[in-house]
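**Student:** sharing a model prediction with you, sequence too.
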Amino acid sequence: MQKPLRTSDLVFSASATDFSETLKSIKRSTLCISNRLRSIEQDSQFVCTVADAYNLPLVANERCGSWYIPPERKAGSAYFKSTDGHMGEWSFSLRRLNTQVLDVIGQHDGCVIVDSTRRGKRMPDALSKTIPIWCAVLNRALFPKQTNAHQLHSPPISVSISEHSQIEARLGLFLKQLQELGLPLSAFREKLSKPLRPLWVTQESILPTGPSAFDAFHPVVLCTSSRRVPGGEVSEGGYIQGAGDDSEGWARGLTSQSFWQNKERLMRTSENDLPDLIQELVGVSGLNVAGGKPVLIQPTTVLHLSAIDVAATACKEFDAVVSCGASEDTGLRELLKSNYLHLQCTAGKLGSRDLRGELHKFNNFFVSRLPVESILICCPTGKDLSVGVALAALCMCCDDNVYLGNLKTQSSMESITKALIRQRLSWIMTSHPSANPSRATLQSVNAFLMQRLSPPAAIQQPPPGANGHLQDHNRPVSTEASSALSPPDGSNILQAARPSSITGTFNALSGSWTVNRTLTSYHLGLPSGTFIGNATFTARTPTSRGNNVDAEYLYSETGVFKTSTGLEMHAGRKYIYRLQTGTEEISVWFVGDDGESAAGLGWRLGSDQLDGNGKIVTKGGHLCGEDQYDARYEFQRRIDQQEPSVDSFRLIYQVKGPRKKYSSETWFTR
């Protein structure tokens, strides 16, 4: 008779555990730096073969593309984001117009744009969708009468018929957004003799063997440099698909430029010695970063951008210099004295946030030096913080005439709108294509400009005492009660204070927030999860057709949603908040497909009240079909020197219906 199973029969042996660790070790060794560099060199040979076959110059889609192009063969750079081609997120970037690529295309009757993607995909979304959208929109804008060139072209192997149709339906909106920038499209048209047409090439493609003639269009050859690896890299003999992608995670500071300058030395160095060699090369290249010349932001004749090291040698050419950085440049201060302004901004995202509080110094500095013929704005890279300062200057101090663009005393802040900000940013990006302002920098500039708007974009609160300035008429606010509610990070919130009215609550929402949300689903088709991101309440001219709306915000949030099953995805939403002082009411509206206009009422918020725990509560609801939407806002206000300001608030949101049932709790913190 067979013996019963024992515990030892059910426990994995040590050899099984060792085998698992062995597999992990093999995977790590496969993805080593030396294998990546060899894969990049191998793929670069294919890229050069494509350029020779089509007899066209190579353009890198940064940052990945530059790893695959030898510097002597690189004709230019482009910045087409794959996220603008993600399913349901298709977009024509008004921030990255990439008009510099038109110069290359016009001069050479086309170009080859190089990019790559990691294991499993045939080609990156930037090549399959983002650039085809760009081509179609530009064809509509620059060749309006050639309707046969207006259709969208996409690779059937990567884009389904349904997705193609959905993208094509949005092209009209993208064209309108481009036209609203007011750019000199005729100047772009002069660079091209015929429309653009994307073509796709992978390592599986058959390349032309002789001269190719494209009489009806400029070919934009979209080259996926790496061959597709459907399984794991372990079975590929050390080859890594998309080895140059996300270099921040593996290159240890090595850049594509340093790679090509030291390729032979890197390729013959063993894996064990590569980290030390890379550290040496990074140290040397760090001493020679930046360089170049100041860039004039057209159509102005005044504003220039550069890196700080360029400013040290070029400063004598300018009436004034503004620098952004962690510390003041003593050399510039000594040379320029009162004509030098330093904006205190630390490194990274914190520096971008610092910028919001420093921008007012630039306006005072600039106005006191009128008239000026030239100003240089610089930051460590010349591509981020300096761009933010220039954008604020163009919005506040630039002639309305787009073709003059001369700086003057501060313009009326009431004229600043999101459309104007987008237009001014397009001036910078077309003049300085390598500029790369971070999202945090642009949000800081936007918040700075919008917070300075005059009524009706922001309704003034009554003076102290007119309506119970730091407390309710009937109930003083206790510090003890205010401590009942704490934000997720556990920090203490100071004394709660009642806003003077629903107007005070509305005004308190203005600006940028960090968002931390927990979503609990009671429906099998909707997962629970958490959302972490950023949000802005941006003041704008009311878009309601009625006359009873006194002020309006466009609310926008972006971040990452992680489901309870571990799936992560980028997510975002928009609402419109409207204030009606006559009825003491805030209404919240869903936003339509254009991302700007109201599509339907979400809920209405009545007058605020103080609850027993010292929280200021504003709540409301709305029945939409068979679904009930209920929202509850709970405010805690931090007491400053004179005016109370909202430091954080919580939104509890519930939806109940036959097909929807979920609740969410969101913390907003400054």
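**Tutor:** Arrived safely.
**Student:** make it CA atoms for all contacts and neighbour counts henceforth
**Tutor:** Noted.
**Student:** any idea where the helices of the stretch 401-550 of the chain begin and end?
**Tutor:** 418-431, 439-451, 479-482, 502-508 (DSSP state H, counting those that start in this stretch).
**Student:** adding distance to residue 168 and mean neighbour count, write these out as JSON lines.
**Tutor:** Converted to JSON lines, the helices of the stretch 401-550 of the chain look like this (distance: least, CA to CA, whole Å; neighbours: other CA atoms under 10 Å):
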{"stretch": "helix 418-431", "distance to residue 168": "23", "mean neighbour count": "21"}
{"stretch": "helix 439-451", "distance to residue 168": "27", "mean neighbour count": "21"}
{"stretch": "helix 479-482", "distance to residue 168": "53", "mean neighbour count": "16"}
{"stretch": "helix 502-508", "distance to residue 168": "39", "mean neighbour count": "22"}
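**Student:** show me the longest helix that occurs in the protein.
**Tutor:** helix 33-54 (DSSP state H).
**Student:** surely residue 193 and residue 105 touch.
**Tutor:** No. Contact criterion CA atoms under 8 Å: residue 193 and residue 105 do not qualify, at 9.8 Å.
**Student:** who's more crowded, those two?
**Tutor:** residue 105 (22 against 14; other CA atoms under 10 Å).
**Student:** quick one: contacts for the residue most central in space within the chain?
**Tutor:** Residue closest to the mean C-alpha point of the chain, counted by CA atoms, centre = their mean, is residue 439 at 4.2 Å. Listed by CA atoms under 8 Å, 6 or more residues apart in numbering, residue 439 has no contact partners.
**Student:** pasting the second one now:
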Amino acid sequence: MSRPLQTSDIIFPSQSTNFSEILSSLKRSTLSISNRLKSITEDATFVCSVADAVRLPLIANERCGSWYIPPERKTASAYFKSTDGHMNEWAFSLRRLNTQVLDVIGQFDGCIIVDSTRRGKRMPDALSKTVPIWCCVLNRVLFPELEESHTLFTATMSVSASEHAQIEARIPRFVRQLQELGINLSTLRASLHKPLRPVFVTREGDILQVPVFEEFHRVVLCTTSRTVLGGEMFEGSYVQGAGDDAEGWSRGLTAPLFWRHKARLLNSTDEDMPELISQLLVNGECPNEAGLVLVKPTTWLYVGAEQILDNENATFDSDAVIHCGGTVHRSSSLRLKSRYLHMQCSTGKLGSRDLRKELNKLQPFMSNLSTGRLFVCCQTGKDLSLGTALAIICLYANANGSMTSTPKSPHSMDKPFIRQRLAWVTTSMPTLNPSRATLQSVNSYLMSSMSSSPTLDSPNLAPTGASSHPTSTLLIFRSLVGTWQLERTLSSKLTTHPSGTVEGSATFNTHNESVRDIKEGEEVMYEESGSFKTNNGLEFSVRRRYLYRYDPKSDEISVLFVKEDGKTDDGLFVQLQILDGENDGITRKARSKETHVCAADLYDAAYEFHTQKPSGGEGLGGMAEFHVRYDVRGPQKDYTSATIYTRLPG
């Protein structure tokens, strides 16, 4: 039997070139640094034309936005994450309040926030949803008397009516979370003269038709890139969202460096580009932007980059220094002696891990300080130093920001308190915030290492079942007992499986007669009931029952099906494992050990347990809220189920 005809027999048979390799090569050449920089330049021209048309200042949504704004036209930076606008993950970030944007808006009667998105989308989620959520929440908090300003405005070109409704249902909870921070809202209100109104601008629209609202400050959300429907190779080498994920293509080139040497870079060939970028980096033309910042409302705690210690002409003279870095700063150590503390930390995530054990040095050091200015620094001034400052103000600052001589009791380190103190950091340094890994280390130190009482936030101990020292997994399991309000969103990609919402209640009951008293573990019955409203207007009742079981040998929680008799388990649904590396002392995360197979369907489970400290500091703190998400894939299923459980009284 003869060999089947192949592509290489038709195209370039003499060289036997693989056609897919040719396409890959064309794609790589199209996505070259040169084409990216040319595309960025084209997009920047559009951004400037928008600014000229609406006469408002430009704000870069980092990390991407600064590529598209000439430095002389950039007024400020913002940090609105697209992840806070992802489907079923909608959030109002308490870490990224972006209060600096309010100052610009109040001064210029509005602003333009610049961002882009890669091929396949018309608008980044940060602009279509995250910023609109931010505007709506602030309007409701700062202008409660103006109900006409409380409407949520999302980008209709990117956000469906169903998704808009689901986001709007969460706004009251976001408002409560912001109010619970306890920040000075009158200061924020003083920055604004009227409420905020998002306006959406893309390359496909008419910039001369951007609406004006006399009763609102306009927040113009500008998507820089034009939409590419096919591959870049068919777009004249134009790359949509060329500035996105620069660390993957830029070879170290930054936006400031690009604008400083724009002409030279644009005239360089692809072959010469890597060497040119290396030369620019070697010349040290990327200054550290993290300056000295006072953490308000304190008058004594400052944060910045370690390079300030080397500046002989600096006007700031600290009375004490905490230095998070790889090596001791010799001159500071000799000058300050016992008032210099070196916390040995690497960079990146390794440094965040180092910080957790190094924070134990704080108590003996701070006990020798009573007054004076304290300077906390790290290599960048943007991460470890901010985390250390957070630990200090949690332990050694009262409500007015004054330094206290003794540390605050660890029993008072609950979730709202740490969030309030973190707000001090984020509002004092709105363009900076510590990484998630650093916050996890700080929270673990504050809520676990300092407390001898076994609570939900304590580190895992050896599995001991029902012993007097239960593990954190067992404590989480026991804290499920009670009655919960549930809000569920079902999002299906298939028309055969309905999308919609479920509202109802659920109970975890240890006293149900169907629950067995097993000697080698514990078991509770889960029962829920509610009303399922589909997006096409149908409504019907739903009920569900599972068994939750704790196994002390594996220190894991299992979820099992229940037979029709309502008493007997009918096999494993999912087996959960607490992810210690992803816990921050407040939120405990868990995932299914293996993807559950139900016939031909696959179920991937993810849990988030929002724990809290007990008021007295002893025993079980419990939970006020937890989240459950199932991603289901199969021949006839492709949907996501996301549920929020809120504890009901009694």
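**Tutor:** Noted; the coordinates are in hand. It should be emphasised that the depicted structure is a prediction, and the values quoted were computed from it without experimental measurement.
**Student:** and the TM-score between these chains?
**Tutor:** After superposition, the two chains reach a TM-score (TM-score structural alignment, normalised by the length of the second structure) of 0.75; 540 aligned residues with a CA RMSD of 3.9 Å.
**Student:** quick one: the helices in the stretch 201-350 of the first structure, in order.
**Tutor:** According to DSSP H, counting those that start in this stretch, the helices that the stretch 201-350 of the first structure contains are 256-261, 263-267, 274-286, 308-314, 330-336, 348-367.
**Student:** adding mean neighbour count and distance to residue 148 of the first structure, write those out as JSON lines.
**Tutor:** Listed next are the helices of the stretch 201-350 of the first structure as JSON lines, based on neighbours: other CA atoms under 10 Å; distance: least, CA to CA, whole Å:
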{"stretch": "helix 256-261", "mean neighbour count": "18", "distance to residue 148 of the first structure": "40"}
{"stretch": "helix 263-267", "mean neighbour count": "15", "distance to residue 148 of the first structure": "46"}
{"stretch": "helix 274-286", "mean neighbour count": "15", "distance to residue 148 of the first structure": "49"}
{"stretch": "helix 308-314", "mean neighbour count": "19", "distance to residue 148 of the first structure": "47"}
{"stretch": "helix 330-336", "mean neighbour count": "14", "distance to residue 148 of the first structure": "56"}
{"stretch": "helix 348-367", "mean neighbour count": "17", "distance to residue 148 of the first structure": "45"}
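**Student:** quick one: the ones you listed as JSON lines, columns for distance to residue 34 of the first structure too.
**Tutor:** Formatted as JSON lines, the helices of the stretch 201-350 of the first structure follow (distance: least, CA to CA, whole Å):
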{"stretch": "helix 256-261", "distance to residue 34 of the first structure": "12"}
{"stretch": "helix 263-267", "distance to residue 34 of the first structure": "7"}
{"stretch": "helix 274-286", "distance to residue 34 of the first structure": "8"}
{"stretch": "helix 308-314", "distance to residue 34 of the first structure": "34"}
{"stretch": "helix 330-336", "distance to residue 34 of the first structure": "42"}
{"stretch": "helix 348-367", "distance to residue 34 of the first structure": "30"}
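**Student:** coming back round to it: would you reformat the helices of the stretch 401-550 of the first structure as JSON lines and include distance to residue 334 of the first structure?
**Tutor:** Output for the helices of the stretch 401-550 of the first structure, formatted as JSON lines (distance: least, CA to CA, whole Å):
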{"stretch": "helix 418-431", "distance to residue 334 of the first structure": "30"}
{"stretch": "helix 439-451", "distance to residue 334 of the first structure": "29"}
{"stretch": "helix 479-482", "distance to residue 334 of the first structure": "50"}
{"stretch": "helix 502-508", "distance to residue 334 of the first structure": "43"}
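**Student:** of those helices, which is nearest residue 88 of the first structure?
**Tutor:** Go through the helices of the stretch 401-550 of the first structure one by one with CA to CA and the one that ends up closest to residue 88 of the first structure is helix 439-451, at 20.6 Å.
**Student:** pull the distance from that closest one to the chain's centre.
**Tutor:** 12 Å (CA atoms, centre = their mean, to the nearest Å).
**Student:** for stretch 373-388 of the first structure, same thing?
**Tutor:** 19 Å.
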